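Colleague: A predicted structure for the sequence below; I have some questions about it.
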Amino acid sequence: MFLEEQGIHCPYCGEYQTVFIDPSDVEEESYIQDCQVCCRPIHFHLTEEFDGSVSLSTSHENDS
């Protein structure tokens, strides 16, 4: 398993943090993970791009 390092800003507290994603597991397109700083639930959404790369977006837990 190859993990890819991504930098994000928490949608709640705004703190920058590094997370690791598994680009080979895009089938599990979204998941919840707690912020490493404020411990609030961040919604992660993975999308496979046309060139095969993986895009990561984050939002509040209750945002669609």
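Modeller: Alright, I've got the coordinates.
Colleague: Please count neighbours and contacts with C-alpha atoms only from this point.
Modeller: OK.
Colleague: which residues in this protein form strands?
Modeller: 4-9, 16-21, 30-34, 41-48, 54-60 (DSSP state E).
Colleague: From the centroid of this structure, which residue is nearest?
Modeller: residue 44 (3.6 Å; C-alpha atoms, centre = their mean).
Colleague: Residue 41 is in contact with residue 34, isn't it?
Modeller: Yes: the pair residue 41 and residue 34 qualifies as a contact (C-alpha atoms under 8 Å) at a distance of 4.3 Å.
Colleague: before we go on, here's another structure to hold up against the first:
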Amino acid sequence: MKEIYIQCPYCLQAISIFLEYKNFGFQTKIDNCKFCKKPIEVSYIVENNEIKTYSYNSIEENVKSI
């Protein structure tokens, strides 16, 4: 499990989200902002037991990539 830090696309607060990486390849997770409680979708790629890249977005808005 890895903790990532992002900015909520709705309320713009800094939050952390925990991602699991038991499997390899492309994965997604939906988690709620701890402040405004709106859903955030996080997509990420796991290779060699590491999260190589991730992106996140609100359910309605454009993607923000890291």
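Modeller: Perfect, I can see it now. Predicted, not measured: the structure shown is a model, and the values here were computed from it.
Colleague: Next, the TM-score between them, please.
Modeller: Laid over one another, the chains give 0.72 as their TM-score (TM-score structural alignment, normalised by the length of the first structure), with 60 aligned residues with a C-alpha RMSD of 2.2 Å.
Colleague: that older thread, and the residue nearest to the centre of the first structure, what's its match in the second structure?
Modeller: Mapped onto the second structure by TM-score structural alignment, residue 44 of the first structure lines up with residue 42.
Colleague: Could you tell me which residues make contact with the residue nearest to its match when sequence neighbours are not counted?
Modeller: Counting by C-alpha to C-alpha, 6 or more residues apart in numbering, residue 56 is the residue found nearest to residue 42 of the second structure once chain neighbours are left out, at 4.3 Å. Residues in contact with residue 56 of the second structure, defined by C-alpha atoms under 8 Å, 6 or more residues apart in numbering, are 40, 41, 42, 43, 63, 64, 65.
Colleague: Same check for these, but in the first structure.
Modeller: Retained in the first structure by both residues aligned by TM-score structural alignment, their matches' C-alpha atoms under 8 Å are the following of the contacts of residue 56 of the second structure: 40, 41, 42, 43.
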